[in-house]
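Q: sequence and predicted model, in that order:
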Amino acid sequence: MARVLVGVKRVIDYAVKIRVKPDKSGVVTEGVKHSMNPFDEIAVEEAIRLKEKKLASEIVAVTCGPTQNQETLRTALAMGADRGIHVEIPADQCAKAGPLQISKIFAKLAEQEKADLIILGKQAIDGDNNQTAQMTAAVLDWAQGTFASELKLEGDELTVVREVDGGLETVKLKMPAVVSADLRLNEPRYATLPNIMKAKKKKVAKISPKDLGVEIASSIEVVEVTDPPQREAGIKVESTEELVSKLKESGLV
């Protein structure tokens, strides 16, 4: 049976209206509701389903970030993960921890934990990078199945149905492998109160990137963060001729 590593990230809740800081250095995070990245919830759910089918022996949830990330880790444990690993990165250094740095962390943990499968959300709703799964597979030189909408495991072979432009693509991978979860892979379960209580007793190991030999230093610099431009009001036209005339005036045709 496979040992599964699953990544969980703490992000600003999807229902919160994002506000840009006055100095345009980033977005306001203080006093703002956070939750687990929705695509990571799907990844955790898929790992749990593999264990329920007796295809996975253990699920290890991993999060990278400051102390507050433990709340997100406990949510994954309450959903059904067996234990957690918190890679502590101080809040003031989190901006430097981009997809490349996180992928190196996952690669080291996969080697240490002797993992057979890594399941990650296809992207985080804060940065929308969609890079960590692909980079992790590259660092480890493992097979990868991205944008998974269906996953089947038989022995050491994974069948992944992935969403591509214009349809679906089915790929077969030999384990070990990295999979990134897309929206239609499953419907995540809610953590029940008994499982929330049990999660408090599950083991969470705390380590630092240095313990894994990973340097948190990004080569990417954020120059400025701004609000999107205000959308201009449209106009109504009475006929096709008037529409074409307006389009010509605006230089669109």
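A: Happy to help now that I have it.

Q: alpha carbons only for contacts and neighbour counts from here, please
A: Will do.

Q: could I get the full set of strands for the stretch 151-253 of the chain?
A: Using DSSP state E, counting those that start in this stretch, the strands assigned to the stretch 151-253 of the chain run over residues 157-164, 167-174, 177-181, 204-207.

Q: closest one to N130 among those?
A: Counting by CA to CA, N130 lies closest to strand 177-181 out of the strands of the stretch 151-253 of the chain; the figure is 9.1 Å.

Q: give me the contacts around the closest one.
A: 39-40, 42-43, 116-122, 133-134, 136-137, 142-149 (CA atoms under 8 Å, 6 or more residues apart in numbering).

Q: skipping adjacent residues, who's closest to K200 in space?
A: With sequence-adjacent residues excluded and distances taken as CA to CA, 6 or more residues apart in numbering, K200 is closest to R74, at 7.1 Å.

Q: so that neighbour sits in a helix?
A: Yes - R74 sits within a helix when classified using DSSP: H, G, I helix; E, B strand; the rest coil.

Q: next one for the comparison:
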Amino acid sequence: MKILVAIKRVIDPGVKVRLKPDGSGAELNGVKMAVNPFCEIAVEQAVQLKEAGIASEVITLAIGDKASQEQLRTTLALGADRAIHLDVEQTLEPLNIAKLLRMVVERETPEIVLLGKQSIDGDNNQTGQMLAGLLGWSQATFASKVEVKERGVEVTRELDTGLQTLSLKLPAVITTDLRLNTPRFASLPNIMKAKQKPLESESVDLSALNIKTHTELLSMQPPAVRQAGVKVGSVDELVSKLTNEAGIF
């Protein structure tokens, strides 16, 4: 069984995000970047399936500029067998990313495609669902447990009301949630070995794939600064403020 894992390069979760002065986006110069945390979980799940003898090959894929190869090397150090980089300079919408992923999926023919449920920058939570729709494949989102069976894959999903278990036919697209696993750390020997693993980079002709822009980013701004609280001397004063100033009662 071949597994394809799509990853994204994002600002490291431990870094405080700063916006550009013109509000056109986040400042990336000199900022530490990392594999999107949900994508790390997807990579870990694929590697675990390979270690269990279920998967024969794990391929990771990133779409972005050449800097994305750094994160692909990280996935190779975590246990992926090879990596594919689609060299795209511009920022793409989820639908366009799904179209590029479909192109690779049709070429590589994996049985399972794993993605993080969302990226921590855009928070769109759309790419996996759109990819499954374009391919006409089974899909399961927010996976907290994945078990490959003889005739398919069983996925437990986390919902607001509890857990839901789905039985999917292969091939399938699965997006991963936080409780699925805890990603491992790359050891120094594996980091060195990753340098020898194949990483294929290819340019993409976006015009040939019917790539169109459907949304426009007008501006970005930081959240409003939280106002300082006030102390009250009695319950009556608290009720008065909640009623007259906050309008709660």
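A: Done, it's in. For clarity, every value in this text was computed on a predicted model and none was experimentally measured.

Q: report the TM-score for the pair.
A: TM-score for the superposed chains, counting by TM-score structural alignment, normalised by the length of structure 2: 0.95, backed by 248 aligned residues with a CA RMSD of 1.5 Å.

Q: which ones among the contacts of strand 177-181 of structure 1 are found in strands?
A: Secondary structure assignment by DSSP state E places L117, I118, I119, L120, G121, A143, Q144, G145, T146, F147, A148, S149 of those in strands.

Q: ChimeraX command to pick out the buried ones of the residues you listed?
A: Only the buried entries of those go into this ChimeraX selection, using 16 or more other CA atoms under 10 Å:
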select :117,118,119,120,121,143,144,145,146,147,148,149
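
Q: looking at the ones in strands among the contacts of strand 177-181 of structure 1, which is nearest K248 of structure 1?
A: For those, the minimum distance to K248 of structure 1 (CA to CA) is 40.9 Å, reached by F147.

Q: the closest one pairs with which position in structure 2?
A: Matched across to structure 2, F147 of structure 1 falls on F142, judged by TM-score structural alignment.

Q: dump the residue contacts of that match.
A: Contacts of F142 of structure 2 by CA under 8 Å, 6+ apart are K117, R157, E158, L159, I174, T175, T176, D177.

Q: and if you look at A76 of structure 1?
A: V8, E41, V44, A61.

Q: determine which two of those are furthest apart.
A: The span of the contacts of A76 of structure 1, defined through CA to CA, is set by E41 and A61 at 10.9 Å.

Q: thinking again about what came up before, can you turn the buried part of the contacts of F142 of structure 2 into a PyMOL selection?
A: In PyMOL, this line selects whichever of those come out buried by 16+ other CA under 10 Å:
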select buried, resi 117+157+158+174+175+176+177
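
Q: got the residue ranges for the helices in structure 2?
A: According to DSSP state H, structure 2 carries its helices in the segments 37-51, 68-77, 94-108, 127-135, 188-194, 235-244.

Q: other SSEs contacting the shortest one?
A: In other words, helix 188-194 of structure 2. helix 68-77 (3 or more CA pairs under 8 Å, 6 or more residues apart in numbering; DSSP states H and E).

Q: just the angle between the helix it packs on and strand 199-203, please?
A: Relative orientation of helix 68-77 of structure 2 and strand 199-203, computed by axes from the mean of the first three to the mean of the last three CA atoms, to 10 degrees: 150 degrees.

Q: mind listing what's buried in helix 68-77 of structure 2?
A: For helix 68-77 of structure 2, a neighbour-count test (16+ other CA under 10 Å) marks S68, Q69, Q71, L72, R73, T74, T75, L76, A77 as buried.

Q: returning to that earlier point: between the helices of structure 2, which one is closest to P13 of structure 2.
A: Evaluated with CA to CA, the helices of structure 2 place helix 37-51 nearest to P13 of structure 2, the distance being 8.0 Å.
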